[in-house]
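In: based on what follows, work out the 3D shape:
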Amino acid sequence: MTYKKRMAFLVLVDSLIVLTSVFLSYWFLHADLVMKFPRGLIISSIALLVSHHLFAQYFKLYKKAWEYASVPELLNISKAVTFSIAVVALAQEVTSGDMYVRILAIAWMLHLLLIGGSRFVWRVFRDTYIVKDKSKKRTLIVGAGSAGTMVARQLLKNQDSEFYPVAFVDDNERKQRLEILNIPIVGKTDAIESIVEKYEIQNVIIAIPSLNRKQVTKIFEQCTKTKAKTQIVPMLEDILEGKVSVNEFRDVQVEDLLGREPVQLDDVGIGENLTGKTILVTGAGGSIGSEICRQIMKYSPAKMVLLGHGENSIYKIEMELLNLYRDRVEITTEIADIQDRHKIFQIMEKHRPYMVYHAAAHKHVPLMERNPEEAVKNNVIGTKNVAEAADTFRVNTFVMVSTDKAVNPTSVMGATKRVAEMIVQYMDEISETRFVAVRFGNVLGSRGSVIPLFKKQIRKGGPVTVTHPDMIRYFMTIPEASRLVIQAGSLAKGGEVFVLDMGEPVKIVDLAKNLITLSGHKVEDIGIEFSGIRPGEKLFEELLGEEEVHPEQVFPKIHIGKARGINIEVIMDFITSFEGLTGLQIRERLMELAHSSHNRAQV
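Out: Here you go, the predicted structure:
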């Protein structure tokens, strides 16, 4: 029905309702006179008819989508009807010198009942016969708060949605056995398994954006006992930042189960270092480097320099940032290898950055075991080049992204990162630039991590390969790791090794099981195989030894350690002579450097 036809239909219906209301109100009180159409009936009918249409236009009653009507629409109807009756009362007073109060009261009730009923009957019909499409998936909503109610309302009014809400669950005792939008609250989250079976639920939506990770995991464990698919509304921070709306629910991801609560950053302190400044990020196309760039852009730097070796990855992050910040921040790219000392110095002289975040590195443990000379060139010599260029061109702060594998390293990769830390700490001793390093463990979903590998194996039907049943790692989300790196940079006084609190370690085999379940499969169908520990790997990772770290945190989730007694001559001698060594000799020398007692981090 077109807008004009719909408008004409509603005007006609309302006109009939108005005349009927006036006629019936007179008939109830003066049945013997009403058929004679007294003067008062005619005046009241005309006054009510005109005033109703005027107020209906004013309150936009003819423009409402009544199939979605709720309390605000009912209030507008009440206002339009009440003001219309008030106009009739005034007309009666002016024309006859008297108000027919009882007639007006009955007319008001009939008018309100019939106008409201005519509007809401379509809503009732739609909810009863149209929305309850048998082809829609019966959906259980976890959380009967504002987000859950919003999700339910969206599902009810969206005819194209594949879901139909049939029940809520909520742990609030006071909400039990109540109804929201005619949808019952049928129990608490610990009863999800039985509720799914009883109500033949096909889909579960977790609609509590403020849930912490432990609560999400607890609810998800209940959902995995059923055959229903589980989805979740976006995280609260994404909703508040306007990235997504609450009804854009998605599949539960491993980050929801293993990530931790976001820490509140010191935006003022960070802003002093970033706002209006030139910032350079090496490895800007990588998982951590690109996220550091995204986080920095929120603080409105004057200029953002994206430095990387791979042109495709740099192009992607450049396009992403240009689309969002083109008019606010100058964004430029530099394709360069950090091993190219001359080019790095040229770039640093050209841009004169205030802060440098050094995230470029080789990080794949088994590959670096087989190519130790490349690990040295990139992780050690590359870091030395960038650090010395930062010193030469008076960068204010240099932040190196390190790893937990630098603690008591058993791998070439870990040893090169520890030697790189030592170079950075030595530079802090001789330079006016503040040099710091930030250590953290594995990052969920980063390139080369186990998660993309597991997902690929699951897509192929399995099995998922885990190196050892007791293999344990710390995990952190990419955004959280990047935010804390930026925060650590604002705390830098010089020479620190900042250590991010990684929370509780996770068994890799449990991670594999979660990913299989999240992918909609059963562990026994996909299967898990143990392939054995690879060269250079440990069963357990460390961030700092117990004797190396302050028990207090210098900032939520950030510890600090400090290294002394660095013998830079030994490191420089190794750098100048390593190319004449065999792979095995390089590995041995690296381990000697990384484990030498005077190079250990001390509090």
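
In: okay, CA-based contacts and neighbour counts for the rest of this
Out: OK.

In: let me see the ranges of the strands in the stretch 301-450 of the chain.
Out: Here the stretch 301-450 of the chain has its strands, by DSSP state E, counting those that start in this stretch, at 303-308, 330-335, 355-358, 397-401, 434-439, 442-444.

In: another for comparison:
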Amino acid sequence: MTYYNRLITLVLFDAMIVVTAVFLSYWLLNPLDEIPAFALIGGLVLLLFHYFYTAFLKQYKKAWEYVTASEMFHLFRAMAFALISTSICQLYFTHYLYLRELFITGILYMVMIGYSRLAWRVYFNPKIKRPSDNKRTLIVGAGSAGTMITSRLLKSNHIKLVPVAFVDDDKTKLGLEIFNIPVVATTNDISQVVEEYKIEHIVIAIPSLKREDMNTILSECTKTTVKTQIVPSLEEIVHGNVPINELQDIQMEDLLGRSPVQLDDKGILETIVESTILVTGAGGSIGSEICRQIMKYNPAKIVLLGHGENSIYAIEMELLEIYEDKIEIVTEIADIQDRRRMFEVMDHHRPKIVYHAAAHKHVPLMESNPKEALKNNILGTRNVADAAEGSGVNTFVMVSSDKAVNPTSIMGASKCIAEMMISYKSSSSHTKFVTVRFGNVLGSNGSVIPLFKKQIKKGGPLTVTHPEMVRYFMTIPEASRLVIQAGVLAKGGEVFVLDMGEPVKIVDFAKKLIQLSGYKVEDIGLTFTGIRPGEKLFEELLGADEVYEEQVYPKIHIGKPRDVNWHAIQDIISTYDVMSEETLKERMLCLANNRVGNEIHVS
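Out: As a prediction, the model looks like this:
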């Protein structure tokens, strides 16, 4: 029904109700008498005041099929104003107040108008779904988010879920009913509730839930074979990334079992605001997220540098949509292996901070292409660092990897040697050169999680390299925050490492993802493919001789700068093109491992 059709319908209904109320009140008081003229005039006055106050309080703009107590209160307030105004007019023009007639008219008028709006809601509100036609759903959380999701699910015809029970840890809610749906237990009893109520779907509706508590609830959900979804986090809702009533599949970051690292917003703001920032690899998973995070701190200009035009175009369009009139956004399509181009870009933009995220990172691919690993990760890093130093950059932050510690792969060795160069340059430069090192990034391009989801969608099996393979994990936003925070903490030569808790078995991640997708592990299946070239069963975050005992910032460790064999680095750079691939591999691994000490886990 259009707005004007609704308006005409309500105006006519209200006119009929007011006239009926006036006639009924006079008839009840004087059943044998004719209705006098003053009563008809009083009814007309009441109707005019009703229209005035109802329009003034915008009651005709309300969607009465979704009426709440607040709307009903404002409607009754408009009717009260109309009755009071009618009484004042009656007293002014007739010098007499017909209290009995006004009282009964007022009661009939308010009751009938109120019921008309409730009847509108009953008639036009979407019909409630029944469990027989939809998946029986358990709602975890009986708070505001839980009730909102429940209301939407009950009314939506295109979402084939119907709530049949709540669980909530607030024991004062146990035994209560919300929309006629009982709160039956606490979150500790999810598996029993699923069995007792024949639950086919679980929705976790607690947006403010801490990561540790989320992990506890998800552990209960994995005891079942029921698909589990969640409402968006508060951060996503506040930033407008997703509406609160949109359900999301479980993400692997929800299983990390720890709270995400927070930033020193004040320190970052003071460093970045009104500054020129350059990000290499700006189209990649980490680089693009660094750009998104930086934009929140109002730089004067951000330079998006990358080799792939499609990815740079994508992040440029995304940022322009939000910040086009606020921050200057510049793109530079350039290869970091092109030394002259790097100097041209740096000299032209003169950035205050450079975040160097461009790199080759795929371990098996770099095993087959060691010269490309050296050219991009070592020579490319040298080019960007030299250009940054030459143009007077204040801070240079290089993104590295935990694979640079005791490396067994060419990718790890190339990142380790790049770290050496950054450490060496920091000792004699006015530019503050630092490295940020972290583990596997969930959801990044080429990471295992998108592969697992794709394999589940196809029906399995999930491919895992080894049953004992463990890795440190962090989210893309966490990795990007660490990079930005390092730029604030930098004094020169440090290696910053995020405390990522305990390492996690890849096979455990795979099993949880299967179970939370609503399947049994044996139905999807797991296949062990064997460790790929260059891979290790476990990764390390700091070498033994790198560790300071204290944290430089909550959840951030710092590594000590160490001596670097600069001549060996220069020698391998100057002769790599005449070496065989096998010789180059041997020399890179030898150089990298001479630098790194014994293993140590940060926890």
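
In: indicate which one of the strands of the stretch 301-450 of structure 1 is closest to residue 567 of structure 1.
Out: When the strands of the stretch 301-450 of structure 1 are compared for distance to residue 567 of structure 1 using C-alpha to C-alpha, the nearest one is strand 434-439, at 17.2 Å.

In: show me what the closest one is in contact with.
Out: Around strand 434-439 of structure 1, the neighbours that count as contacts under C-alpha atoms under 8 Å, 6 or more residues apart in numbering are 396-404, 421, 424-425, 427-428, 485, 488-489, 492-500, 543.

In: the same query, at a cut-off of 6 Å, please.
Out: The contact list for strand 434-439 of structure 1 (C-alpha atoms under 6 Å, 6 or more residues apart in numbering) reads 397-404, 424, 428, 494-499.

In: quick one: the equivalent of residue 323 of structure 1 over in structure 2 and residue 314 of structure 2, what's the gap?
Out: Using TM-score structural alignment, the equivalent of residue 323 of structure 1 in structure 2 is residue 321. According to C-alpha to C-alpha, to the nearest Å, residue 321 of structure 2 and residue 314 of structure 2 sit 11 Å apart.

In: likewise for residue 446 of structure 2?
Out: 18 Å.

In: dump the residue contacts of residue 473 of structure 1.
Out: In this structure, residue 473 of structure 1 makes contact with 505, 506, judged by C-alpha under 6 Å, 6+ apart.

In: which residue in structure 2 aligns with it?
Out: Checking TM-score structural alignment: residue 473 of structure 1 goes with residue 471.

In: and the gap between that match and residue 514 of structure 2?
Out: Here the criterion is C-alpha to C-alpha. By it, residue 471 of structure 2 lies 19 Å from residue 514 of structure 2.

In: next: residue 281 of structure 2.
Out: Distance, residue 281 of structure 2 to residue 514 of structure 2, using C-alpha to C-alpha: 33 Å.

In: cool, and residue 585 of structure 2?
Out: When distance is defined by C-alpha to C-alpha, residue 585 of structure 2 is 38 Å away from residue 514 of structure 2.

In: thought residue 257 of structure 1 was touching residue 219?
Out: No. Counting by C-alpha atoms under 6 Å, residue 257 of structure 1 stays clear of residue 219, with 10.2 Å between them.
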